[in-house]
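*Asks:* Need a 3D model of the sequence below.
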Amino acid sequence: MAQAKISSEEIYRIGIDVGGTNTDSALLDSKLNTIHTVKVHTTSDVNEGIVESVRQLLEESKLNPAQVRYAMLGTTHCTNAILQRKHLGRVGLIRLGAPATTSVSPLADWDDTIKAAIGPHAYVANGGYEYDGRTIVELDEAEIIDYCNRMKGEVDAVAICGVFSPVNTSQEKRVEQLVKQVLDENMPVTLSHEIGSIGLLERENASILNGALLNVISGVVHGFEQALNGFGIKAGVYICQNDGTLMRSEYALRYPILTIACGPTNSIRGAAHLSGLNNALVVDIGGTTTDIGVLTQGFPRQSSAAVEIGGIRTNFRMPDILSIGIGGGTIVRSNTDQDVVTVGPDSVGYELLKRGRIFGGDTLTATDVAVKLGRFEWKDALMDDLDEAICRKADAIITSDIEDAIDRMKTSADPVDVILVGGGSILVPDQLKGVLRIVRPNHHDAANAIGAALGEVSGETERIYSLDDMTYDEAMADARSNAIEQAVLAGADRATVQIVLTEDIPIAYLPGNALLVKVKAAGRL
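*Replies:* Next up, the predicted model:
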């Protein structure tokens, strides 16, 4: 049933978030009010679930497809491709770092399965810069051309990574020109300074993964566009990034790595919008996991540590998320002889309605516990043979695990506001230790899809400046200007772009007056 009336004069936007258990979709109007939401099971062919969710959304809301102006998608495709080692493209790497970086070879900490998928073409060429942009070694263009000739016919994309290239981009850009001359003008090239920050190996890893995911994201974007066209929706298509903002579909086709972990981030942004809070902890409980993130000034707090994806260290921007194995489908086990109850970490996932005890199944789950203890009413629930003592013990474990996870994400001992979202939020009691208040906003079970639809577009810059060459104010102004330009490139309206995050860190281990500056800007579509 539609939650609000459709107006024939209004324009609308659709947000879709594909999770491991469910695919959620949400319809929002131009004032970002939630009109209708739909939840369907995620299918093995993810596009089928997306098509079904759009079909139900249009049918139930009685919306004219011509009124949809924007469509946003948050997807797990790229994450799953890395974790499962499937559908990855072959990538050639040219590292500009000889002789300074030859002691650690490219892909040194990658396991054999993903190395085999990427292919054998990884080379270390002369090049690289000092932290302040001075050249360590000049490029040897004949060497680059030789490496490109070796890659001919054997790679789908090329990644280029130079020492301190975020400070000086010239060598990477020149190598890109040579790659396209030798291989093909249309050969996809990932430049590391556009992907990661200062650390060489992590930035290199992220750039290779980005090249490997280009085929994956192409299928996602074109499949999404075809699905929309099939319903007569002629909308601008945007893909969700992992910092809580959007990018145009053509931008996503170049930078698929930026979609990694966008699901929890969408939930955080949706929670902020639905609750009206800008600073809080967001606890997103799904069918399999509980993801906890920190909301700072309306955006997810970013992780400052290196992030591992499928066992590979990277350092591009990622939300600071703590995940624990508690969800609506989490399996509860009891040993009556030893009076022991254990919870998870495994889950029945999307089979909850078939295997859960209250639905006539044979597996005791966290949802069964919540319904037995009166947290949630389910019509026709089969509760007579549920042991209340076991349920109370399981509930104490679930509550304790969530309280501990909240405590780990807090930055002080003071109680914090917690926004509860996700279909599994029925597991949580009305009070938790260390929590000031618990907010369960309307539409909390579709916060991820609503977060996908919100539609802010961001740009980010991270550079080291030498304050021997310019003043602090000049360095900050340059960084802000770069971040704004990146946001506009990604699809933001320049008139609405604002700086939402600024960090500057003096770097003691570098000579001279070195300053690392990070700036993020965001604006409306």
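*Asks:* from here on, contacts and neighbour counts on C-alpha atoms
*Replies:* Noted.
*Asks:* Just the residues contacting the top helix by length along the chain, thanks.
*Replies:* The helix that spans the most residues within the chain, counting by DSSP state H, is helix 388-409. For helix 388-409, contacts defined as Cα atoms under 8 Å, 6 or more residues apart in numbering pick out 281, 292-294, 322, 324, 326, 332, 334, 341-343, 366, 369-370, 372-373, 427-429, 432-434.
*Asks:* Quick one: distance of it to the chain centre.
*Replies:* Distance of helix 388-409 from its chain centroid, counting by Cα atoms, centre = their mean, to the nearest Å, is 27 Å.
*Asks:* cool, and stretch 252-264?
*Replies:* On Cα atoms, centre = their mean, the centre of stretch 252-264 falls 6 Å from the chain's centre.
*Asks:* who touches it?
*Replies:* Contact partners of stretch 252-264, identified using Cα under 8 Å, 6+ apart, comprise 17-19, 74-76, 78-79, 190, 195, 206, 209-210, 213-214, 217-218, 221, 239-244, 284, 291, 293, 317-319, 321, 448.
*Asks:* For the comparison step, fold the sequence that follows:
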Amino acid sequence: MKRIGIDVGGTNTDAVLIDGETVLSSIKFPTTADVMKGVVDAIRHVTASQPASASQVDAVMIGTTHFTNAVVERARLERVGAIRIAMPAGASLPPMVDWPDDLREAVDPLSFMVEGGHEYDGRPLVPLDRDAVRDAAMRIRDAGIQSVGITALFSPLTTECEVEAAEIVRSVMPDARITLSHTLGRIGLLERENVTLLNAALQGLGQRTVDAFAKALKESGVHAPFYLTQNDGTVVLAEVAAANPVYSFASGPTNSMRGAAFLTGLKEAMVIDVGGTTSDIGCLVGGFPREANNVVEVGGVRTLFRMPDLLPMALGGGTIIDAEKGTIGPRSVGYRITSEALVFGGSTLTTTDIAVAAGLVEIGDRDRVSHLDQTLVSTLLKRIEQMVEDSVDRMKTSADGVELIAVGGGSFLIPEKLNGVSEVLRVEHAGVANALGAAMAQVSGEVDQVFSEMSRDAAIAEAEKLARQRAIEAGAQPGTISLLDTEDIPIAYLPGDARRVRVRVVGDIAFNEKREVA
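*Replies:* Sure thing, here's the model as predicted:
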């Protein structure tokens, strides 16, 4: 099967064409202001060397930072209607209470708090106020808002209130885009509500982005289904991704981690992805990124949902160095490295210039950095080494040495020997590992919720059934779906033998099959 993998980063856009496990062609070039033109150019480049008789591309996988950037930049976000079903218990802290002021102003929520929700043990708090939900829906509709986020108290335990509220809203607003918190987040009202409202604010951008990518593919002459990468190292049908854009947060580093696993064959290792602006360190567990199990901030907003366990560093190929102070970063020249770095004729000292001066890599004109004091170069390289060692140590779960796979365009910055690392692995195509990770990704389905009034085996079986169904809806071929991991935790304070069950499955992409997408 031929696939094209594309990863659009803030500094570079990478693309690869693979046939099975064979890399046919690849390209890395600076990301341009017109992102879609860059996608078209990338596709044309990797397919240009293919003979006319070559088989057609079966699928295109795209990783994008569009949605993360929108939150960080406070731009391209839609106004949302927020319905919280938690009164009278949840009245003290209104929706978005802990959001940064500028982000809250960008989203400009129309918020309603209505009676309903459940207790921690599944008992109704008070009956759902259906009239209040209907009134909220009408006011949201009259305000011209199309995206609605609905959050109910303890909905991961009992989804009843959210599902019924969604039906009421849809009866008033048939074309509304509705996000239900129990489909995304975990127990923890504010954090779950936060990710729900972020998702609602991004759904319009999600649809526009998918439409733009579809247009770019058509312009490039590729007629194949396309998928967007997710932050668990898998892909999902573009239409599904448009409805759940938050699952694309941090998908770039996870693409690189999956690419590293593909290139090395390792399933248990640490990966450092060195880009032009930052580096991300994560751990492979079973060949997939280790998942964070705590609160993760996105653009200053506390969230609690599926996110990879990553440690970012202000270290990349374009990181700016202050020679007088001897400091590294945190600012970077980013995609302007080809015009601003010393080795490319610019006037800004970067980590790439230091690496070239030390003979670690041959990029640009080495003569342009020959004047650098070698003591300064050695001192800065030692500081980079210390930065990496400290970060690796923070991500380790034991004192044993770990294998570290260095990928990304700036991986030449990673020293050959590091304390706490048994071996630094370097592989061919490491510079486009992110695009490779996108190209070879599978489709996943995941369930993380509380089950009660059933045995442990029945709860796990039900969770696996739901996870498999979600994988099929996301584009997986039913016969290839396999169980990746299972976790269940009894909840002693809940009645009915309640337990939290988390199940994740993965499967191969169902190429050229017609599916109904919910």
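*Asks:* hmm, back to that, quick one: which of the contacts of helix 388-409 of the first structure sit in helices?
*Replies:* Going by DSSP H, the helices hold 366, 369-370, 372 from these.
*Asks:* Closest one of those residues to L200 of the first structure?
*Replies:* Closest approach to L200 of the first structure among those (Cα to Cα): A366, at 43.7 Å.
*Asks:* Which residue in the second structure aligns with that closest one?
*Replies:* Matched to the second structure by TM-score structural alignment, A366 of the first structure sits across from T351.
*Asks:* measure its match to L184 of the second structure for me?
*Replies:* 39 Å (Cα to Cα, to the nearest Å).
*Asks:* ok, now A152 of the second structure?
*Replies:* 13 Å.
*Asks:* The two: who's more crowded?
*Replies:* A152 (32 against 21; other Cα atoms under 10 Å).
*Asks:* right, and the more buried one touches C161 too?
*Replies:* Yes: counting by Cα atoms under 8 Å, A152 of the second structure touches C161, with 6.5 Å between them.
*Asks:* in the stretch 51-200 of the second structure, which spans are helices?
*Replies:* 66-73, 101-107, 130-142, 160-172, 189-220 (DSSP state H, counting those that start in this stretch).
*Asks:* closest one to P51 of the second structure among these?
*Replies:* helix 189-220 (16.1 Å).
*Asks:* Now do the buried residues in that closest one.
*Replies:* Within helix 189-220 of the second structure, the residues that qualify as buried are 189-207, 209-210, 213-214, 216-217, 220, counting by 16 or more other Cα atoms under 10 Å.
*Asks:* Mutual contacts of A152 and C161 of the second structure, please.
*Replies:* Common neighbours of A152 of the second structure and C161, using Cα under 8 Å, 6+ apart, are 85, 116-117.
*Asks:* where along the stretch 251-400 of the second structure do the strands fall?
*Replies:* If DSSP state E, counting those that start in this stretch is used as the criterion, the strands of the stretch 251-400 of the second structure fall at 269-274, 279-285, 288-289, 296-298, 301-303, 311-313, 319-322, 327-332.
*Asks:* which of these sits most buried?
*Replies:* Highest mean neighbour count of the strands of the stretch 251-400 of the second structure: strand 269-274, a mean of 27 (counted as mean count of other Cα atoms under 10 Å).
*Asks:* That one maps to which residues in the first structure?
*Replies:* Counting by TM-score structural alignment, strand 269-274 of the second structure corresponds to 280-285 in the first structure.
*Asks:* how big is the offset of the matching stretch relative to the second structure?
*Replies:* Here the mean offset of stretch 280-285 of the first structure against the second structure after fitting is 0.4 Å, by mean Cα distance after the TM-score superposition for the first structure.
*Asks:* Quick one: residues in contact with that stretch.
*Replies:* By Cα under 8 Å, 6+ apart, stretch 280-285 of the first structure touches 264, 267-268, 271, 290-296, 326-328, 406, 410, 416-425.
*Asks:* Please apply the same query to stretch 374-381 of the first structure.
*Replies:* Taking Cα under 8 Å, 6+ apart as the rule, stretch 374-381 of the first structure contacts 358-359, 370-371, 426-427, 429.
*Asks:* And stretch 177-189 of the first structure, by the same measure?
*Replies:* Contacts of stretch 177-189 of the first structure (Cα under 8 Å, 6+ apart): 141, 144-145, 148-149, 152, 156-160, 176, 211.
*Asks:* counterpart of the helix or strand containing A42 of the second structure in the first structure, which residues?
*Replies:* Element membership of A42 of the second structure, judged by DSSP states H and E, is helix 35-48. Residues 46-59 of the first structure are matched to helix 35-48 of the second structure when aligned by TM-score structural alignment.
*Asks:* No more questions from me, cheers.
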